[in-house]
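> Provided below for reference: sequence and predicted model.
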Amino acid sequence: MNQDPVAIKQVEVEIIDHAFREGWVVPQVPSIKTGKRVAIIGSGPAGLAVAQQLTRAGHDVVVLERADRIGGLLRYGIPEFKMEKVHLDRRLEQMRGEGTEFRTNADVGGSIDIEVLRASHDVIVLACGATERRDLNVPGRELKGIHQAMEYLPIANKVQEGDATTYDIDAKGKNVVIIGGGDTGADCLGTALRQGAKQVIQLEIMPRPSDSRSSGNPWPQFAFVYKVTSAHEEGGERMYSVNTERFIDDGNGNVRALLLHEVEMVNGKFEKKEGSDLEIPADLVFLAMGFTGPEKGSWLEQLGVAFDERGNVVRNDNYESTVPGVFVAGDMGRGQSLIVWAIAEGRACAAGVDLALMGETSLPAPIPPTARPLV
């Protein structure tokens, strides 16, 4: 098959929205309690998936979140125009009704000692995501006006939530450049347009994808084709096969422009095209180049978990780390990925935890930790 699959997303969305409207989605309170205590560090998609499954299995579950609201990436990393937070909040309401406990401003390694947490719980689940940001170390990086995408998007979400009244980083009237051609970059683009940016340009080092699948990229592999997101439909410009050489100073310590050059692939490496230098104006720059793995806090070292060659936490087939009783779900073990993978991993990790606690489990395990998309 070499054509697009039938789109069923809207059908599925309408079904679940209708179910919530009609009150058919209700808390599934466990009939039996096991007395086992589980602490989940991180309230993103993986952590929430683990929590709901284990709560329903009868365990006492607490979710610890260092931010001031529950949701992690779902709350602060995805703009409201892309995912309305009502979808998250209604699920959290259901989970609270089932008995899951949530604690915000819970800083593990800070106000919460990891060893005390371990001693007071039968199992710890690490679901902190891959939040170590990839940076761009080129001349001028220190200039004002250059920010990581995840310094920008959470602020916009807080304004939408009513938790803030003004944007600490505001694109209004500015020339905005986004370095990185992925979903996070598109989220920055849509947010900047909504703030009234004068111009928005998104840069991508890879060449522009073709408009249709190639013969070597058949279904069901991920489609490497040119895509226009809802944010791109609203405006902005995309530039492909370009690399940032340096940031240019306005003379007062602020970024004024970017010096770019075109690149081409030579023997598997990007090489500069001579004579292709280009300067583009920039008052505000967002780095959206992905993440390199989980943050390596001192509490992780204290915990004693092992890391693989990519910097992710090592786990076995049941999602248990090298430290007995400490499990890992989502991007913290997989590396930067998609929400659907995080949810699937969370549910599978819950099965591993339940098995370890009870000696048996009836919880589903959708995927093993080694599962990867078809490419």
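Perfect, thanks for sending it. Owing to the predicted nature of the structure, the values given are computational and were not obtained by experimental measurement. Numbering: from 1, shown residues only.
> alpha carbons only for contacts and neighbour counts from here, please
OK.
> and the helix or strand in which Ala356 is found, which residues are buried?
Assigned by DSSP states H and E, Ala356 belongs to helix 339-358. By neighbour count on 16 or more other Cα atoms under 10 Å, the buried set for helix 339-358 is 339, 341-354, 356-357.
> show me what that helix is packed against.
helix 45-56, strand 326-328 (3 or more Cα pairs under 8 Å, 6 or more residues apart in numbering; DSSP states H and E).
> quick one: closest of those to Val285.
helix 45-56 (28.3 Å; Cα to Cα).
> list the helices and strands the closest one packs on?
Taking 3+ Cα pairs under 8 Å, 6+ apart as contact, the helices and strands that helix 45-56 lies on are strand 37-41, strand 60-64, helix 86-98, helix 339-358.
> make a markdown table out of the helices and strands packed on helix 339-358 and add mean neighbour count and distance to Val255.
Formatted as a markdown table, the entries for the helices and strands packed on helix 339-358 read as follows, by neighbours: other Cα atoms under 10 Å; distance: least, Cα to Cα, whole Å:
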| stretch | mean neighbour count | distance to Val255 |
| --- | --- | --- |
| helix 45-56 | 27 | 36 |
| strand 326-328 | 28 | 40 |
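> adding distance to Leu284, write those out as JSON lines.
Output for the helices and strands packed on helix 339-358, formatted as JSON lines (distance: least, Cα to Cα, whole Å):
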{"stretch": "helix 45-56", "distance to Leu284": "30"}
{"stretch": "strand 326-328", "distance to Leu284": "37"}
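> in this structure Gln202 contacts Thr244, no?
No. Look at Gln202 against Thr244 with Cα atoms under 8 Å: they stay out of range, at 11.8 Å.
> ok, second structure coming up, stack it against the first:
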Amino acid sequence: MKPVYVLGRTRGALSHLVTQELASLPEQPSVPRIVYLLRSDRELRSFLNHDSTLTIRDYSLSRAVDVSQVQLMSACAPPQYDSGELAHIESMMCSFKKPRDVTELQRYKGCFTKESSLLLLDGDKSFSDSLRKLVWRDKFTRPQLYQCLSDIRTWSSTNFESGVVGDGSLRVAKIPRDLKDLDSYEYDLGANLSQEGELIDMLSRTRRLNTTFMKYTDFVHVQYEHMIVKTAIGAYTALFDCTNGELLKMKHTPTLLKNLINECLKVIATADPAAFRAPNSRVVLDSDRILDVAVTMMKMMNKESTLLRRQVALWNNTELTNTTGYFTYHARQHKVHCLHLNMIHKILEAKTSLASLRYQKVSYDDTF
């Protein structure tokens, strides 16, 4: 068994859970063949002072909390042979705070070949887009990319300690090397697990993750739906500083949401036309259907609010960049007129600057 490298975070709940699940597989030795990579010497010292241990508290049981811990090897630099030559990385998982942070992979780039496997634990398309644009523009030398979508409810409590509750699943797809090759969109990852690397095989055998494998064409549709819904709901909850339930009861909410949904779909159709070429794309990426999904979500989580609202109030523009910012960027790049998206994005940028003027500080909320 070759080691799996995890470019993790001190507070990265999903990466902690997936790492622990891989470390719990029966074939793992007492010290799992997993190397937890930290961003700096300071983070590495913090991990070592934490006994090199990740802790997961599972609150799914009604009367007891199931606490599990795993001790891992760790480093804060690319692996090397005794000769000083960079060692080969066959498998890596990574998680980032914001899309531009994928440039942290530059220092490990020399360890990868095109046969390596790299799994992005961040589900938004902006992360895979940024990785292809900022780190591996050459599709022929790029490692094989995979990405996952998770509906497992996780959160970080303190450094290297996270919580999880309820059931959920991890949906994984293989990202085509060439996004213009429509045949590769239909590649059935689940039917070809034996042809994939060791990391994908390990994910298929974990207990807690309920991993399913998707064709990329289905994956990208779910991915866009998720981004559109959180952009539309997040933008207005942040703008009006309200909960999902309050937004649902306001006047004109369906019209307001529909305006943003239509503009997001217009951007996707221009920037990524391949997403609309699948046989069922016009059904899945339909504005009325996505509006129904958004309304259903607000009803189910009516007492909660959005990450975008919380971050805007704390002058943290991470989620803003990854929602309205993602679509307005591609609208500019492809000259798509999006009146509502552009206006709301500018208002929310102004609102974050107002929070800055009031509190005179930057807050990077990394607990959700």
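Sure, I can see it. Computed from a prediction, not measured in an experiment: that's the story for all the values here.
> TM-score for these two?
Once superposed, chain against chain, the TM-score is 0.26 (TM-score structural alignment, normalised by the length of structure 2); 164 aligned residues with a Cα RMSD of 7.1 Å.
> which of Gln202 and Thr244 of structure 1 has more neighbours?
Of the pair Gln202 of structure 1 and Thr244, Gln202 is the one with more neighbours under other Cα atoms under 10 Å, namely 24 against 20.
> just give me the neighbour total for Cys188 of structure 1.
With other Cα under 10 Å as criterion, Cys188 of structure 1 counts 27.
> element containing it?
Of the helices and strands defined by DSSP H and E, Cys188 of structure 1 is found in helix 183-194.
> can you list the buried residues in that helix?
Within helix 183-194 of structure 1, judged by 16+ other Cα under 10 Å, the buried ones are Thr184, Gly185, Ala186, Asp187, Cys188, Leu189, Gly190, Thr191, Ala192, Leu193.
> and for stretch 256-275 of structure 2?
With burial defined by 16+ other Cα under 10 Å, the residues of stretch 256-275 of structure 2 counted as buried are 257-268, 270-271, 274-275.
> which one of those sits closest to Leu170 of structure 2?
Ranked by distance to Leu170 of structure 2 (Cα to Cα), the buried residues of stretch 256-275 of structure 2 are led by Ala275 at 21.6 Å.
> so Glu262 of structure 1 belongs to a helix, correct?
No. Counting by DSSP: H, G, I helix; E, B strand; the rest coil, Glu262 of structure 1 falls outside a helix, being strand.
> mind checking how far it is from Ala186 of structure 1?
Here Glu262 of structure 1 is placed at a distance of 21 Å from Ala186 of structure 1 (Cα to Cα, to the nearest Å).
> give the contact list for Ile178 of structure 1.
With contact taken as Cα atoms under 8 Å, 6 or more residues apart in numbering, Ile178 of structure 1 is in contact with Gly185, Cys188, Leu189, Val200, Ile201, Gln202, Leu203, Val285, Phe286, Leu287, Ala288.
> let's go with 7 Å and repeat that
By Cα atoms under 7 Å, 6 or more residues apart in numbering, the contact list for Ile178 of structure 1 reads Gly185, Ile201, Gln202, Leu203, Val285, Phe286, Leu287, Ala288.
> got the residue ranges for the strands in structure 2?
Taking DSSP state E as the test, the strands found in structure 2 are 4-7, 34-37, 53-58, 66-71, 73-75, 91-94, 117-120, 144-150, 153-158, 161-165, 170-174, 212-214.
> mean neighbour count added to these, as TSV?
Compiled in TSV, the strands of structure 2 are given as follows (neighbours: other Cα atoms under 10 Å):
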stretch	mean neighbour count
strand 4-7	23
strand 34-37	22
strand 53-58	20
strand 66-71	14
strand 73-75	18
strand 91-94	21
strand 117-120	24
strand 144-150	21
strand 153-158	19
strand 161-165	21
strand 170-174	23
strand 212-214	19
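> redo these as JSON lines? Include distance to Ser128 of structure 2.
Formatted as JSON lines, the strands of structure 2 follow (distance: least, Cα to Cα, whole Å):
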{"stretch": "strand 4-7", "distance to Ser128 of structure 2": "15"}
{"stretch": "strand 34-37", "distance to Ser128 of structure 2": "20"}
{"stretch": "strand 53-58", "distance to Ser128 of structure 2": "26"}
{"stretch": "strand 66-71", "distance to Ser128 of structure 2": "29"}
{"stretch": "strand 73-75", "distance to Ser128 of structure 2": "25"}
{"stretch": "strand 91-94", "distance to Ser128 of structure 2": "11"}
{"stretch": "strand 117-120", "distance to Ser128 of structure 2": "8"}
{"stretch": "strand 144-150", "distance to Ser128 of structure 2": "8"}
{"stretch": "strand 153-158", "distance to Ser128 of structure 2": "22"}
{"stretch": "strand 161-165", "distance to Ser128 of structure 2": "25"}
{"stretch": "strand 170-174", "distance to Ser128 of structure 2": "11"}
{"stretch": "strand 212-214", "distance to Ser128 of structure 2": "16"}
